[in-house]
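J.: could you look at this predicted model? Sequence included:
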Amino acid sequence: MSVSYLTALVAAREAAGAQDYPQGALYVVATPIGNLADITLRALQVLQLADLLACEDTRHSQQLLRAYGLDKRAGQWLALHQHNEAEAAQTVLQRLALGERVAYLSDAGTPAISDPGARLVAAAQAAGVRCIPLPGASSLTASLSVAGAVAPADAPQGFVFHGFLPTRAGERQSAWAQLAAEPRTTVLLEAPHRMGELVHELAALGERRVTLARELTKQFEEVATLPARDCAAWLQHSAQRSRGEFAIVLHPQAAGAGSQPSRGDEVLRLLLPELALKRAVQLAATLTGEGRNALYERALALRRESGPPG
C-alpha cells in the first residue's frame, strides 16, 4: 500500500465513519474499472466494516483490498459469480440473518449492470433485507459522459444499455438488426478479441456516429468519435488498439436523414448477408415498422449494389 492510500483510509474514517451502516444489510459496492484512485471514501469505509465480502472473483478482490491496505480473514470471503449466484445468495442470506454486514463486489465497476449481482439483490429484497447502493465507477456512464451523443429535439430521448452482444452467429445477427432499428443512443460492451468482428458489423451503419472508448480510466485510455464506417480503419491503425476492454456508444439516429440510409436499409444491410431475401425483409419489417413492399424493393436494390456473390 502506498502512503496515498493510507491517507485515503484515514480520510474515509473521518469523512464517512460517523454515518450509519446498519447491520444485517447488503451493501452493493462499485469498484474502480482501472484506476485505483476512483474508489470512493464511503466504499473504503464499508469494506473496512464488512463482515463478509461476496465477490465475483475473490482473488481479484483480495488484490484490490490489499492495494488499499485492507485484509480479511479466510472466512470473510465468498465467491459469488454468474455460475453460482443463486446458490451463493442463500449463504449470503444466512449471514445477513445473523446481523452481519455483507458487501458485494464485482470485478470492476458497478455490480448488477453487466456483471453479476442482480439475482443476489432480488433474493435479498424478497427476504426483506435492506440493500444499500454505494455508487461509483461504471464504464457505462463513463463512456456516455464523453460521447457527446445528443439526440435531435424531435427524436426519442434517453439511451439503451445493451451490454455484450451474443457470440452465436444467428443470435448476434438478430441483435444487430434490433440495434440498427433503435433510434436512441445505445451502449455496448465488447472484449478485445471480438472487436475486429464488431467494427466490421458497425460498417453497415454508415455515417451514424459511434464513440469507441478503450481502456477507460487506465494509462492507455482512448476515446474516439467517428462515423461507423470508419471504425475498422481506426482499430487497424495501431495494434495497441486491439487490447483492452471497450465501451461502444452508438449515437442517436440523425433527424431528417435525407440521403442517409433509412433504418430499414441499415437493418437489411445487416440481415441480407446472413438470411434469405424474403426472411430478411420480414424481419426488417417487424423491427422497423416499415412496409414490406418498400423494404423488398430496397433489398433487391441492395443486392444489386453488392454485386454477385463470391
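T.: Now that the structure is in, tell me what you want to look at.
J.: contacts, neighbours, all on C-alpha from now
T.: Will do.
J.: run through who's touching stretch 115-127.
T.: Contact with stretch 115-127 is made by 26, 56, 80-82, 85-86, 89, 93, 104, 106, 111-112, 130-131, as judged by CA atoms under 8 Å, 6 or more residues apart in numbering.
J.: mind doing that once more with 10 Å?
T.: Outside stretch 115-127, the residues within contact range by CA atoms under 10 Å, 6 or more residues apart in numbering are 25-28, 54-56, 80-90, 92-93, 96-97, 104-112, 128-132, 163.
J.: cool, and stretch 74-94?
T.: Counting by CA under 10 Å, 6+ apart, the neighbours of stretch 74-94 from elsewhere in the structure are 24-26, 50-59, 61-62, 95-97, 99-107, 115-124, 127, 129.
J.: before we move on, what about stretch 229-241?
T.: Judged by CA under 10 Å, 6+ apart, the contacts made with stretch 229-241 from elsewhere in the structure are 192, 195-212, 214-215, 220-222, 224-226, 242.
J.: which residues in the stretch 51-200 of the chain form strands?
T.: With DSSP state E, counting those that start in this stretch as the definition, the stretch 51-200 of the chain shows strands at residue ranges 52-55, 77-79, 102-105, 131-134, 159-164, 185-190.
J.: quick check, distance from the shortest one to the centre of its chain.
T.: On the basis of CA atoms, centre = their mean, to the nearest Å, the separation between the geometric centre of strand 77-79 and that of its chain is 24 Å.
J.: likewise for the fifth one?
T.: How far strand 159-164 lies from its chain's middle: 7 Å, per CA atoms, centre = their mean.
J.: pull out the buried residues from it.
T.: Applying a neighbour-count criterion of 16 or more other CA atoms under 10 Å, the buried positions in strand 159-164 are 159-160, 163.
J.: mind giving me the packing neighbours of it?
T.: For strand 159-164, the packing partners by 3 or more CA pairs under 10 Å, 6 or more residues apart in numbering; DSSP states H and E come out as helix 139-145, helix 169-181, strand 185-190, strand 246-250.
J.: packed most tightly, which of those would that be?
T.: Scoring the helices and strands packed on strand 159-164 by mean neighbour count under mean count of other CA atoms under 10 Å gives strand 246-250 as the most buried, with a mean of 26.
J.: now for that strand, which elements pack on it?
T.: Packed against strand 246-250, as judged by 3+ CA pairs under 10 Å, 6+ apart, are the following elements: helix 139-145, strand 159-164, strand 185-190, helix 195-202, strand 209-214, strand 222-227.
J.: next, the angle from the fifth one to strand 185-190.
T.: Note on geometry: by axes from the mean of the first three to the mean of the last three CA atoms, to 10 degrees, strand 209-214 and strand 185-190 are set 30 degrees apart in direction.
J.: and strand 209-214 with helix 195-202, angle?
T.: With the same axes, to 10 degrees applied, the angle from strand 209-214 to helix 195-202 works out at 170 degrees.
J.: ok, now the third one?
T.: With the same axes, to 10 degrees applied, the angle from strand 185-190 to helix 195-202 works out at 150 degrees.
J.: and strand 185-190, what does it pack onto?
T.: Of the remaining helices and strands, those touching strand 185-190 by 3+ CA pairs under 10 Å, 6+ apart are helix 139-145, strand 159-164, helix 169-181, strand 209-214, strand 246-250.
J.: comparison target below:
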Amino acid sequence: MTNPATQRLSAGLYLVATPIGNARDITLRALDILAAADVLAAEDTRSLRRLAQLHGIDLSGRALLAYHEHNGAKMRPRLLAEIAAGRSVAYMSEAGTPTISDPGFDLARAARAEGLAVTTAPGASAVVAALTIAGLPTDRFFFAGFLPNAAKARRRALEEVAAIPGTLVFYESPRRLGAMLADAAAVLGGAREAAVCREITKKFEELRGGTLDELAAHYADAPAKGEIVVLVGRGTPKEAGEAEIEDMLRDALATMSVRDAADSVSGALGVKRRQVYQAAMRLSAEGDAPDPEQDA
C-alpha cells in the first residue's frame, strides 16, 4: 500500500484546518498534506512545529514560513510565486479553519485571483463546535467575528445584526467579554437567550447559558480566561401589521397566484398563512392587484 505522505501533491494552496484545543482533533488527510507539501506556511510556526512533533511529521528539508497579519503583504507574493512555480503550499492558521477570522483569507483570495488552485482539508472550527454544544438554534446562524474594541463602534455593530433571523456567533477576548455582554444586552435585549463557550475541547472547557442580562451580570464580576465564543439566540420577530402585510401582498400578487403570494408573504413575515391567504383573496377580489392565474 502506498504511504499517502510519500505521494507528491499537485501545485496549489492547501488550507489545512488544525485543532482548536485538543491536538488529536485533526484529520488524517490534513496530516498527509502537512507531511507532503513542498512549502509549509503558518500563522504561528511554533504551533506547526508542536503539531508536527506530536504526530511524527518530519519538517526537515522544507521551507517553513510565517504568514500572519503583520507580514502578509510582504510574504504573500513569495507564497504565490512558489505555487506558480509548480510547488504545493500548505497553510495553517494558529488554530481552527484557515480564512475564518484569519489572515489566510487574503492569501486564498489572492491565489484565486491569479488563477492558482486552492483547496481545503476541512476540520475543526470554533464557530461550528460552539454551535453544536450551545443548545441554541442551528438551522440559521450568522458569524460576526470579533466586534470592535471601542464601545460606540461595538454597539453600532450589534445594532447592524440585531434583526438577523438566526443565532448570532461572535469571537471575543476575555478582557472585553463583560463589556461586550453588557452592550449586547442593551442593544439586542437582555431577555434574549445566549451562551458563552470557553476553552472548547480543552481541559477546562466551560459552557454557561442564560439570558444576556444574566451572563452580563455574571461576567462583570467573574472575568473569564481562554478562547471564547459568544452565541446569541434569535430575537422575537416584530409582529407584522395589516398595512405591511397588504403592501407585500400587492407586490407579490403582481407576479404570483393568490396561493403562492400567500405562501411567500407568510413565510417572509412569520405570520399564519390563513390570515395572509384571506387578505390575498380580498385584495385579488377588490382588484388591487392582478392575479396571474386569471391572466393566463
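T.: Great, that's in hand. What you see is a predicted model; the values in this text were computed from it and never measured.
J.: give me the TM-score for this pair.
T.: With the length set by TM-score structural alignment, normalised by the length of the second structure, the two chains reach a TM-score of 0.73; 237 aligned residues with a CA RMSD of 2.5 Å.
J.: one step back: nearest to Gly264 of the first structure, of the strands of the stretch 51-200 of the first structure?
T.: strand 185-190 (17.5 Å; CA to CA).
J.: need the contact partners of that closest one.
T.: Residues outside strand 185-190 of the first structure that contact it (CA under 10 Å, 6+ apart): 114, 139-141, 143-144, 147, 149-151, 156-165, 179-180, 195, 198, 209-214, 244-253.
J.: try 8 Å
T.: Contacting residues not belonging to strand 185-190 of the first structure are listed as 140, 144, 149, 151, 158-165, 179, 245-253 [CA under 8 Å, 6+ apart].
J.: what do you get for stretch 200-219 of the first structure?
T.: 33-35, 139, 142-143, 147, 180, 221-232, 241, 244-254, 260-261, 266, 269-270.
J.: give the aligned equivalent of Lys202 of the second structure in the first structure.
T.: For Lys202 of the second structure, the equivalent position in the first structure is taken to be Lys218, counting by TM-score structural alignment.
J.: where does that match land in three-state SS?
T.: Look at Lys218 of the first structure: counting by DSSP: H, G, I helix; E, B strand; the rest coil, its state is coil.
J.: neighbours around it, how many?
T.: Residue neighbour count, defined by other CA atoms under 10 Å, stands at 13 for Lys218 of the first structure.
J.: any idea how far Ile33 of the first structure is from it?
T.: Summarising the geometry, the distance separating Lys218 of the first structure from Ile33 of the first structure, computed by CA to CA, to the nearest Å, is 8 Å.
J.: sorry, back to before: just send the buried residues of strand 159-164 of the first structure back as TSV, with distance to Ala18 of the first structure too.
T.: Conversion of those to TSV gives the following (distance: CA to CA, whole Å):
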residue	distance to Ala18 of the first structure
Phe159	37
Val160	38
Gly163	37
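J.: looking at the residues you listed, which is nearest Lys72 of the first structure?
T.: Gly163 (32.3 Å).
J.: could you check how far the equivalent of that closest one over in the second structure is from Val169 of the second structure?
T.: Under the alignment defined by TM-score structural alignment, Gly163 of the first structure corresponds to Gly145 in the second structure. Distance, Gly145 of the second structure to Val169 of the second structure, using CA to CA: 7 Å.
J.: can you tell me the closest non-neighbouring residue to the most centrally placed residue in the second structure?
T.: Most central in the second structure under CA atoms, centre = their mean is Phe143, positioned 3.9 Å from the mean C-alpha point. Of all residues beyond its chain neighbours, the one nearest Phe143 of the second structure is Val169 (4.7 Å), with distances taken as CA to CA, 6 or more residues apart in numbering.
J.: can you say which of the contacts of stretch 200-219 of the first structure are buried?
T.: With burial judged by 16+ other CA under 10 Å, the buried subset of the contacts of stretch 200-219 of the first structure is 33-34, 139, 143, 147, 180, 223, 225, 227-232, 241, 244-254, 260-261, 266, 269-270.
J.: give me every residue that touches the equivalent of Tyr91 of the second structure over in the first structure.
T.: Aligned by TM-score structural alignment, Tyr91 of the second structure pairs with Tyr104 of the first structure. The neighbours of Tyr104 of the first structure, taking CA under 8 Å, 6+ apart as the test, are 26-29, 53-55, 111, 117.
J.: can you do 10 Å?
T.: With CA under 10 Å, 6+ apart as the criterion, the residues that contact Tyr104 of the first structure are 26-30, 47, 50, 52-56, 78-80, 92, 110-112, 116-117, 120-121, 133.
J.: repeat that for Pro137 of the second structure.
T.: With contacts defined as CA under 10 Å, 6+ apart, the neighbours of Pro137 of the second structure are 131, 166-168, 232-234.
J.: separation between Leu216 of the first structure and Gly34 of the first structure?
T.: According to CA to CA, Leu216 of the first structure stands 7 Å off from Gly34 of the first structure.
J.: list the residues that contact both of the two?
T.: Counting by CA under 10 Å, 6+ apart, the contacts common to Leu216 of the first structure and Gly34 are Ser139.
J.: and Arg175 of the second structure, what's its match in the first structure?
T.: When the two structures are superposed using TM-score structural alignment, Arg175 of the second structure falls opposite His193 in the first structure.
J.: then Leu15 of the second structure?
T.: Using TM-score structural alignment as the criterion, Leu15 of the second structure maps onto Val28 of the first structure.
J.: surely its match meets Ala50?
T.: No: using CA atoms under 10 Å, Val28 of the first structure makes no contact with Ala50, being 11.3 Å away.
J.: any shared contact partners between the two?
T.: 102-104.
J.: dump the residues you listed to a markdown table, plus distance to Glu14 of the first structure.
T.: Rendered in a markdown table, the data for these read as follows (distance: CA to CA, whole Å):
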| residue | distance to Glu14 of the first structure |
| --- | --- |
| Val102 | 22 |
| Ala103 | 20 |
| Tyr104 | 23 |
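J.: show me which of the residues you listed is closest to Ala43 of the first structure.
T.: The closest of those to Ala43 of the first structure turns out to be Ala103 (CA to CA; 9.4 Å).
J.: the closest residue to the closest one other than its chain neighbours sits in which helix or strand?
T.: Ranked by CA to CA, 6+ apart and with sequence neighbours excluded, the top spatial neighbour of Ala103 of the first structure is Tyr27, at 4.5 Å. Tyr27 of the first structure is part of strand 26-29, with elements assigned from DSSP states H and E.
J.: with the second structure superposed, average distance for that strand?
T.: The superposed strand 26-29 of the first structure is, by mean CA distance after the TM-score superposition for the first structure, a mean 0.5 Å from where its aligned residues fall in the second structure.
J.: before we move on, back to that, export the helices and strands packed on strand 246-250 of the first structure as TSV, with columns for distance to Ala301 of the first structure.
T.: Below are these laid out as TSV (distance: least, CA to CA, whole Å):
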stretch	distance to Ala301 of the first structure
helix 139-145	36
strand 159-164	31
strand 185-190	28
helix 195-202	20
strand 209-214	25
strand 222-227	23
